[in-house]
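K.L.:
sequence first, then the predicted structure, then my questions.
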Amino acid sequence: MNKPIRKAVFPVAGLGTRFLPATKAMPKEMLTVVDRPVIQHVVDEARAAGIEHFVFVTGRNKGVIEDHFDNQFELERTLLERGKKRELEALLHDLPGPGQTSFTRQQGPLGLGHAVWCARDIVGDEPFALLLPDMLHHAETPCLSEMIDAYANHGGNIIGVYEVPADQAHQYGIVDVADAGAKVSPIRAMVEKPAKGTAPSNLAISGRYILQPEIFDILAKQERGAGGEIQLTDAMITLATSQPFFATRFDGEIYDCGSKIGFLAANVAYALARDDLAPDFRIALNALLRQ
């Protein structure tokens, strides 16, 4: 029987240089998509999938993320005294329970693989989810929920993938699968940013993973790869020689909030999905587009 997926790792140590000066004093993960920080949207996805423990790999000047997932007694008391019951309930609903969050430091910018390795002692000897907070997955059924269903049926390691234009495949981590039309398919090969015209498919890694704990031993010995960083894809390629990997295709919309265009598009999409905002927001958008 497959061990359940109880823990999720969120690497949030990046500097966010593409959003300077906004991220000079505020973590990029705390930039808001409508009225929720990007990291809150990703944690929401994990909670909806049944994750019980949230592991944040942080860095310098990221303390506000820890504060965000904690009680703020003065604010809560003020809301209570002013009769703002709905706002207070919303704040408390978003909070993980006591003991459900852990924070560990990645002291240097050594890559995603190193960030994952930093969570090894908290995750322990069990499979875990990994969610990149830059990538917002927008759909009625959360991406991680689909992946956990695939894991329950297949075991092994699961990677979320989505289709990208073939002429842009060189910009992504790409997987080759046994059946490109299937929702879940065995992975035959993985390559990080293949040279133009050499990609084995147009299925890109979407920033969602379910990994077995043996990845930590591989990462501990992993040599630095592209950019002088410890690459997670390199470690997964090694793990794939002894364990199966499966791709789960995500058919919703993905917004790369690490880019300005992706971040702006996410704000529009998430606002239009809100019943309380969409009608007036459409009017405002149409007025802007007519200018």
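P.N.:
Right, received. Where do you want to start? Predicted model, so just to flag it, every value in this text is computed and none were measured.
K.L.:
drop to CA atoms for contacts and neighbour counts, all remaining ones
P.N.:
Will do.
K.L.:
just give me the neighbour total for A273.
P.N.:
Using other C-alpha atoms under 10 Å, A273 is surrounded by 11 other residues.
K.L.:
against D256, how distant is it?
P.N.:
18 Å (C-alpha to C-alpha, to the nearest Å).
K.L.:
also E81?
P.N.:
39 Å.
K.L.:
between the two, who's got more neighbours?
P.N.:
Taking neighbours as other C-alpha under 10 Å, E81 and D256 compare with D256 leading, 19 against 10.
K.L.:
for H138, see how far away that one is.
P.N.:
11 Å.
K.L.:
same check, this time on K28
P.N.:
From K28 to H138 the distance is 19 Å (C-alpha to C-alpha).
K.L.:
I122 too?
P.N.:
Counting by C-alpha to C-alpha, the gap from I122 to H138 is 29 Å.
K.L.:
of those two, which one has the most company?
P.N.:
The neighbour count for I122 versus H138, taken as other C-alpha under 10 Å, is higher for H138 (20 against 15).
K.L.:
assess the claim that the more buried one and I254 are in contact.
P.N.:
Yes. Contact criterion C-alpha atoms under 8 Å: H138 and I254 qualify, at 6.1 Å.
K.L.:
wait, a strand at R224?
P.N.:
No. Counting by DSSP: H, G, I helix; E, B strand; the rest coil, R224 is located in no strand; its state is coil.
K.L.:
surely it touches Q231?
P.N.:
Yes. Using C-alpha under 8 Å, R224 is in contact with Q231, at 6.9 Å.
K.L.:
of the two, who's got more company?
P.N.:
Looking at R224 and Q231 with other C-alpha under 10 Å, you find the greater number of neighbours at Q231, namely 23 against 16.
K.L.:
ok, that one touching G111?
P.N.:
Yes. Between Q231 and G111 there is a contact under C-alpha under 8 Å: 6.1 Å.
K.L.:
dropping in the other structure now:
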Amino acid sequence: MDRIKKVRKAVIPVAGNGTRFLPATKAMPKEMLTIVDRPVVQYAVDEAIAAGIEHIVFVTSRNKAMIEDHFDDHPELISSLNRAGKTVQVSELQSLLPTAGSISFTRQQSPLGLGHAVWCARDLIGDEPFALLLPDMVCYGARGCMSGLMSLYNEVGGNIVAVEECDPQETSKFGIVGKGASVAHGFAVTKMVEKPQPSEAPSNFYLNGRYILQPEIFDILARQERGAGNEIQLTDGMRRLSETQAFHGQAYDGRTFDCGSKQGFIEANVAFALARADIGDLVFESIRGMILSHETQVKAA
């Protein structure tokens, strides 16, 4: 086997308009909507860093300056907090501040799809394998999803995708993979299909927004024709790459919330709030009261 190159960089696409969350996203990037007290995009960054990523490339678009500001220093705020004696908040903010030079930003000027957004990062990634994390897909579990992919990658190399199981009748909502023979703590990917109808789906294992890809994907995406939704689809590009390179999948031992949807966003807030030592019990009691009240109203109706 060829030497397995280290994965040092990650791409996080944040160029979407967030129209499903209007009017909240009229002036604020959807990636800055908060799950409890952290913006959605912070969870992807934390996951990448925990997996050993050294440099993060954000693919942005217009009106995303708030994301850049979030990952920058804020001397005035720090000074104000110090004067107020709020040292806990200061320590937390400083712990989230990236190392100087470890974050880059590039633009996707036109909304041509995920595949195109990934292609826009080509010069900043260079000739290296890279991680890809879709920030709308927020992973919740004992271990970060990307850490698991890194572990498998360091054993088998090539290209790695994370998957979860969906309702077999909902395969048309996702990119779906075919599951082959077991390899290490993953499996060989035999097929990839973008949003297939249930009758055409090779399985009910869907791509949950975490990938490790080889740099040859960029040349493929540069020539990739538009697919589903009249966009340049990453899954189509990966399918072409799989003709010459191995792809392996790993089932994520956790749950991924689609925070690009209102339901998934609310579910993520509940899950992360319940897991918090400071507010979990209070949130649980509050939700239980709401459920009991709702059930009473339904019975009375």
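P.N.:
That came through, no problem. Everything numeric here is computed off the predicted structure, so don't read it as measured data.
K.L.:
could I get the full set of strands for the stretch 51-200 of structure 1?
P.N.:
Taking DSSP state E, counting those that start in this stretch to define them, one finds strands in the stretch 51-200 of structure 1 at 53-58, 101-105, 128-131, 135-138, 157-163, 173-177, 184-192.
K.L.:
what range in structure 2 does the first one sit on?
P.N.:
Spelled out, that is strand 53-58 of structure 1. Aligned by TM-score structural alignment, strand 53-58 of structure 1 falls on residues 55-60 of structure 2.
K.L.:
picking that back up, for E45 of structure 1, find the nearest of the strands of the stretch 51-200 of structure 1.
P.N.:
Taking C-alpha to C-alpha, strand 135-138 is the member of the strands of the stretch 51-200 of structure 1 nearest to E45 of structure 1, at 8.4 Å.
K.L.:
that closest one maps to which residues in structure 2?
P.N.:
So strand 135-138 of structure 1 sits over residues 137-140 in structure 2, by TM-score structural alignment.
K.L.:
what of stretch 269-276 of structure 1?
P.N.:
Using TM-score structural alignment, stretch 269-276 of structure 1 pairs with 271-278 in structure 2.
K.L.:
buried ones in that stretch?
P.N.:
For stretch 271-278 of structure 2, a neighbour-count test (16 or more other C-alpha atoms under 10 Å) marks 273-274 as buried.
K.L.:
over to stretch 245-265 of structure 1?
P.N.:
Here stretch 245-265 of structure 1 shows 245-250, 254-258, 262-263, 265 as buried, counting by 16+ other C-alpha under 10 Å.
K.L.:
tell me where the stretch 101-250 of structure 1 has helices.
P.N.:
For the stretch 101-250 of structure 1, the helices defined by DSSP state H, counting those that start in this stretch occupy 112-117, 120-123, 143-154, 214-221, 232-239.
K.L.:
deepest of the ones you listed, which one?
P.N.:
helix 112-117 (a mean of 23; mean count of other C-alpha atoms under 10 Å).
K.L.:
give the other helices and strands that that one contacts.
P.N.:
strand 7-11, helix 214-221, helix 232-239 (3 or more C-alpha pairs under 8 Å, 6 or more residues apart in numbering; DSSP states H and E).
K.L.:
out of these, nearest to A182 of structure 1?
P.N.:
Nearest of those (C-alpha to C-alpha): helix 232-239, 21.6 Å.
K.L.:
next one: the closest one to chain centre, how far?
P.N.:
Centroid separation between helix 232-239 of structure 1 and its chain, computed with C-alpha atoms, centre = their mean, to the nearest Å, is 18 Å.
K.L.:
now it: which residue numbers in structure 2?
P.N.:
Using TM-score structural alignment, helix 232-239 of structure 1 pairs with 234-241 in structure 2.
K.L.:
for the residue positioned nearest the centre of structure 2, which non-adjacent residue is closest in space?
P.N.:
Centroid check for structure 2 by C-alpha atoms, centre = their mean gives L134 as the closest residue, at 2.8 Å. Once flanking residues are discounted, L134 of structure 2 sits nearest to G209: 5.1 Å by C-alpha to C-alpha, 6 or more residues apart in numbering.
K.L.:
picking that back up, end to end, how far does the match of stretch 269-276 of structure 1 reach?
P.N.:
Termini of stretch 271-278 of structure 2 sit 14 Å apart (C-alpha to C-alpha).
K.L.:
tell me the SS of the equivalent of L288 of structure 1 over in structure 2?
P.N.:
Mapped onto structure 2 by TM-score structural alignment, L288 of structure 1 lines up with M290. Assigned with three-state DSSP, M290 of structure 2 falls in the helix class.
K.L.:
ok, M290 of structure 2 - how many residues close by?
P.N.:
12.
K.L.:
now do the one 4 residues further on
P.N.:
Using other C-alpha under 10 Å, H294 of structure 2 is surrounded by 12 other residues.
K.L.:
make sure I have this right: it is in a strand.
P.N.:
No. Looking at H294 of structure 2 with three-state DSSP, it is helix, so not inside a strand.
K.L.:
could you check how far it is from R288 of structure 2?
P.N.:
For H294 of structure 2 relative to R288 of structure 2 (C-alpha to C-alpha), the value is 10 Å.
K.L.:
equivalent analysis for C139 of structure 2, please.
P.N.:
24 Å.
K.L.:
which of those two has more neighbours?
P.N.:
C139 (25 against 12).
K.L.:
now the closest residue to the more buried one other than its chain neighbours: how far from R210 of structure 2?
P.N.:
Nearest residue to C139 of structure 2 in three dimensions, chain neighbours excluded: T256, at 4.3 Å (C-alpha to C-alpha, 6+ apart). T256 of structure 2 is 10 Å from R210 of structure 2, where distance means C-alpha to C-alpha.
K.L.:
please apply the same query to L22 of structure 2.
P.N.:
Going from L22 of structure 2 to R210 of structure 2 by C-alpha to C-alpha gives 26 Å.
K.L.:
what of A228 of structure 2?
P.N.:
20 Å.
K.L.:
quick one: which of these two has more around it?
P.N.:
Using other C-alpha under 10 Å as the criterion, A228 of structure 2 and R210 rank with R210 on top: 23 against 11.
K.L.:
and the more buried one, how far from V163 of structure 2?
P.N.:
8 Å.
K.L.:
just N17 of structure 2 next, same as before
P.N.:
Separation of N17 of structure 2 from V163 of structure 2 (C-alpha to C-alpha) stands at 25 Å.
K.L.:
just R107 of structure 2 next, same as before
P.N.:
Counting by C-alpha to C-alpha - R107 of structure 2 and V163 of structure 2 are separated by 28 Å.
K.L.:
try I56 of structure 2
P.N.:
22 Å.
K.L.:
what is the burial count for whichever residue in structure 2 pairs up with L15 of structure 1?
P.N.:
In structure 2, the residue matched to L15 of structure 1 (TM-score structural alignment) is N17. N17 of structure 2: 19 surrounding residues under other C-alpha under 10 Å.
K.L.:
noted, bye for now.
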